[in-house]
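>>> Give me coordinates for this.
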Amino acid sequence: MKRECAEAAYKLIKNGMTIGLGGGRTIQYLIEFINMGNLDQIKVVTPSMSTALACKSHGITVIPTWLTSSLDIAFDGCDQVDESLNALKSGGAIHTQERIVAAMAKQYVLLVDSSKLVQKLTFDYPVAVEVVPEAFSYVKSQLEKMGAQVAWRTGSGKDGGVMTDQGNPVMDAAFNTVDDVAALNRRISDIPGVVDTSLFVGIAAKAIVAQPDGTVTVIDRP
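Got it, this is the predicted structure:
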């Protein structure tokens, strides 16, 4: 399914475009399609080291995010997306960089298989919250007051919790029920010391959804 999804995404790319790419297996397939296709002068911006290395191995030009102010289109996966194109992007802990890439894109497209599409976000995944170190305890207490179970994310092979490339800790805030996704994201983002969250609300222009039978469905923003 991931390959079919990537093939549908490839058809949206034109010669000379500067595109944003996230991480994950579907993006790896998309890189292969770009490499095998007839497109010229494609440049890539990505927050993912694995994606950057894959592009380099296929001879695709990668430019730093800080040198770019706009992108023609950007593609990324997510943990879950709803029919209104609200998405949770908690897994990679690079959501701040991913949001920057999404904001620069004229069109931001999510690539998912049908198992990740829900009518309304269920929050089976926690909301990842990046915070400046000095605000760690304060932000944790504020999230707990909002009803979340909060933990500093840990990773295998590392002593202590996960830190971003910018040196900021990442908290996982688990919510049981959320009635208003946009309101939740605003409340968390307004806490002093919060850098960003993994909730993407009102950002995606469309989602390309791969079905088990090999077909793809495109959902446009309402």
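
>>> contacts, neighbours, all on C-alpha from now
Noted.

>>> Now for Lys120: which residues touch it?
The neighbours of Lys120, taking CA atoms under 8 Å, 6 or more residues apart in numbering as the test, are Val81, Asp82, Glu83, Ser84.

>>> Spatially nearest residue to the third one, not counting backbone neighbours?
Across the structure, with CA to CA, 6 or more residues apart in numbering as the measure, the residue nearest Glu83 apart from its sequence neighbours is Gln119 (5.2 Å).

>>> correct me, but that neighbour touches Asp82?
Yes. If you go by CA atoms under 8 Å, Gln119 and Asp82 touch, sitting 5.1 Å apart.

>>> Which of these two has more residues huddled nearby?
Taking Gln119 and Asp82 together and counting by other CA atoms under 10 Å, Asp82 has the greater number of neighbours (16 against 10).

>>> Wait, that one touches Leu121, no?
Yes. With contacts defined as CA under 8 Å, Asp82 counts as touching Leu121 at a distance of 5.6 Å.

>>> one more to line up against the first:
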Amino acid sequence: MTVNVDPVVIMKQEVGKAAASRVKSDSIVGLGTGSTTAYAIEYLGERLRKGELKNIVGIPTSFQAEVLAKKYRIPLTSLDTVDRIDIAIDGADEVDPNKNLIKGGGAAHTREKVVDSLADLFIVVVDSGKLVDKLGSTFLLPVEVIPMAVAPVMRSLEKLGGKPELRMGVKKAGPVVTDQGNLVIDVKFDRIDDPACLEKTINNIPGVLENGLFIGVADIILVGEIKEDRPLVREII
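You can find the predicted model right below:
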């Protein structure tokens, strides 16, 4: 019986492996969130099991990353016990030509920004469909907000030219709740001309914890592509 393997799945696996292969022994590793990063976590566990890697510890950016790390027997630690992060691997929902990102499709962008920003080397793993000319082209901007401030924050976002919507759960009644117990507002902007300025402006709105603009944080983008039904990994530095 012939088994058809989805080339997109293989491509994500290859990008995840390419990122995980850059991790060295004796490293503190930021473990990101998302389907492609999940393959990187799996491959890190495989490298540990085979003895290719020794003495690494992970810092998860979400409950999902924590569960996967435990599944693949990657030791975990926290920011309370370390003074550095050597390398972080994470996905993105959009990447612009300046390596700026929109993240937060998994509602984990606050913890992701903390971990990814602290890393000496931050590697982003994406497929080519995440590459855009301008941020906000295809993906709404997530904003994490404390529950009591949802209404005033939405009004403030409207004044900035955005169209905000509270993110609702799928297969769950009510809104999405983050790992911090907060809510997520997804905002549509017709254009984001100055993402660095918008990131700071939104974060200065009282009640906002963090938004999904990651400006000047990424070091390397690993892009998975499919050409002639073959998965390829391209590097953007």
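
>>> What does the TM-score come to for these two?
Here the TM-score for the pair of chains, by TM-score structural alignment, normalised by the length of structure 1, is 0.92; 220 aligned residues with a CA RMSD of 1.6 Å.

>>> before we move on, the earlier item: aligned against structure 2, show me the partner of the residue nearest to Glu83 of structure 1.
When structure 2 is aligned by TM-score structural alignment, the residue opposite Gln119 of structure 1 is Asp133.

>>> show me where structure 2 has helices.
Taking DSSP state H as the test, the helices found in structure 2 are 7-20, 35-50, 63-71, 109-118, 150-159, 195-203.

>>> Go through the fifth one and flag the buried ones.
Buried residues in helix 150-159 of structure 2, defined by neighbour count with 16 or more other CA atoms under 10 Å: Val150, Val153, Met154, Leu157.

>>> average offset between it and structure 1?
The superposed helix 150-159 of structure 2 is, by mean CA distance after the TM-score superposition for structure 1, a mean 1.1 Å from where its aligned residues fall in structure 1.

>>> quick one: that helix to chain centroid distance?
Mean-position distance between helix 150-159 of structure 2 and its chain equals 25 Å (CA atoms, centre = their mean, to the nearest Å).

>>> okay, the angle between it and helix 195-203?
Orientation check (axes from the mean of the first three to the mean of the last three CA atoms, to 10 degrees): helix 150-159 of structure 2 against helix 195-203 gives 150 degrees.

>>> And the residue nearest the centre of structure 2?
Gly91 (4.1 Å; CA atoms, centre = their mean).

>>> quick one, what contacts that residue?
Residues touching Gly91 of structure 2, when contacts are defined by CA under 8 Å, 6+ apart, comprise Gly32, Thr33, Gly34, Thr36, Thr37, Lys103, Val124, Val125, Val126.

>>> give me that answer again for 6 Å
Going by CA atoms under 6 Å, 6 or more residues apart in numbering, Gly91 of structure 2 touches Val124, Val125, Val126.

>>> Kindly state which residue of structure 2 is aligned to Met49 of structure 1.
Met49 of structure 1 maps onto Phe63 in structure 2 when the alignment is built from TM-score structural alignment.

>>> Please disregard the earlier target; I meant Ile203 of structure 1.
For Ile203 of structure 1, the aligned position in structure 2 is occupied by Val217, per TM-score structural alignment.

>>> Its match - nearest residue in space that isn't next to it in sequence?
Nearest non-adjacent residue to Val217 of structure 2 (CA to CA, 6+ apart): Ser117, at 5.9 Å.

>>> What is the aligned counterpart of that neighbour in structure 1?
The pairwise alignment with structure 1 assigns Ser117 of structure 2 to Ala103, based on TM-score structural alignment.

>>> can you count the residues close to that match?
17.

>>> what does Asp124 of structure 1 give?
Counted with other CA under 10 Å, the burial measure for Asp124 of structure 1 works out to 13 neighbours.

>>> Okay, it and Ala174 of structure 1: tell me how far apart.
Here the distance between Asp124 of structure 1 and Ala174 of structure 1 works out to 8 Å (CA to CA, to the nearest Å).
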